[in-house]
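Q: quick one: sequence and predicted model below, then my questions.
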Amino acid sequence: MTRRQEGSGAAQLRRSVRRADLRAVPEVRSALRALLGHWGEPGSAEVAELLTSELVTNALVHTGEGAVVTATVAPAGLRVEVRDFTTGEVEPPAAAAPDESTHGRGLILVQSLADAWGVRALGLGKVVWFELHGGRT
């Protein structure tokens, strides 16, 4: 679902992802791509898609539950939040392992590419979020 917030110049995407449904990751990317349209500097939308994919995948793989993705694009930039429904901490990024494994590097990408990111604990679950300023709108 995509909606415009009247008078704010913001548009929002909100999507529920079922438990362990990794097929939903490309669907969320596609919906985000449609929301962003011509937003930001060249490459900004692609970075947003990559980081969103990482957070959604993490929520599905590491919690065993579903998730809710909310993306809000406004003149000031983009904020993506991925909410899961299990308690537990998100481990901060550590240095990449010396092997060639790609597992466990999602939050390193988020930390490296986002303008801001964080985790907010909720009564049930948590929200992992990132922001991109994106430049032009």
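A: Cool, got the structure.
Q: only C-alpha atoms from now on, for both contacts and neighbour counts.
A: Fine.
Q: what ranges do the strands span in the chain?
A: Ranges of strands within the chain are 2-5, 10-17, 67-74, 77-84, 116-121, 126-132, based on DSSP state E.
Q: is it possible to get a markdown table of these that adds distance to P92?
A: Formatted as a markdown table, those follow (distance: least, C-alpha to C-alpha, whole Å):
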| stretch | distance to P92 |
| --- | --- |
| strand 2-5 | 31 |
| strand 10-17 | 24 |
| strand 67-74 | 20 |
| strand 77-84 | 16 |
| strand 116-121 | 10 |
| strand 126-132 | 11 |
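Q: ok, structure two:
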Amino acid sequence: MKAQIATPDQELSFVQLFSATPRGARLARRLALHQLDEWGIPHGTETSDAVASVIAELAANAVTHGHVPGRDFELRLVLDGVRQRLRVEVSDARADRDPALRRRADDAEGGRGLQLVDALAEDWGVRDRGVGKTVWAEVKGPDVQHQLT
């Protein structure tokens, strides 16, 4: 398979369902890193490492807190050449959404993983979807900017 290097006017995307298990969460992170490499953002770069950490946290949360028996979680990556950002979306089937999710990112007693997401992402949030919710984060890094120019 030939690498697809992003250009400034492109939007590339990757979408995959994974089993809502720890193994599925690890596979999501690994396949995402492979996809970034295919898009011209190599393993071990600042952007790749940041996205890996964000995916690890959001996928672990989907498996741990968003798991519904018999339902998978979805990972979506969007490389936006115009805005020079990588958007990570992890959707799970659990409809109930913690209204304090954003506040927990600042809570010393919980949400430490979300503190990491908050530190690595330009912005992040939660939105409802038809079934369940989507937690999203946008990462902008020099690697994305470099690859897109």
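A: Ah, there it is. Only a predicted model underlies this, so the values are computations on that prediction, with no experimental measurement involved.
Q: columns mean neighbour count and distance to I108 of the first structure on top of the strands of the first structure, output as TSV?
A: Putting the strands of the first structure into TSV (neighbours: other C-alpha atoms under 10 Å; distance: least, C-alpha to C-alpha, whole Å) gives the following:
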stretch	mean neighbour count	distance to I108 of the first structure
strand 2-5	14	29
strand 10-17	19	23
strand 67-74	22	20
strand 77-84	24	16
strand 116-121	15	11
strand 126-132	22	12
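Q: if I look at the residue most central in space within the second structure, how far off is A108 of the second structure?
A: Central residue of the second structure (C-alpha atoms, centre = their mean): V88, 3.0 Å from the mean position. V88 of the second structure is 25 Å from A108 of the second structure, where distance means C-alpha to C-alpha, to the nearest Å.
Q: scan the second structure for its longest helix.
A: helix 46-64 (DSSP state H).
Q: centre of the chain to that one, how far?
A: 6 Å (C-alpha atoms, centre = their mean, to the nearest Å).
Q: and what of stretch 103-118 of the first structure?
A: Per C-alpha atoms, centre = their mean, the displacement of stretch 103-118 of the first structure from the mean C-alpha position of its chain is 10 Å.
Q: what of stretch 129-146 of the second structure?
A: Stretch 129-146 of the second structure has its C-alpha centroid displaced from the chain centroid by 5 Å (C-alpha atoms, centre = their mean).
Q: ok, and what's touching that stretch?
A: With contacts defined as C-alpha atoms under 8 Å, 6 or more residues apart in numbering, stretch 129-146 of the second structure is touched by 41, 45-47, 50-51, 54, 58, 84-97, 117, 120-128.
Q: excluding its backbone neighbours, what's nearest R83 of the first structure?
A: Nearest residue to R83 of the first structure, sequence neighbours excluded (C-alpha to C-alpha, 6 or more residues apart in numbering): V127, at 4.3 Å.
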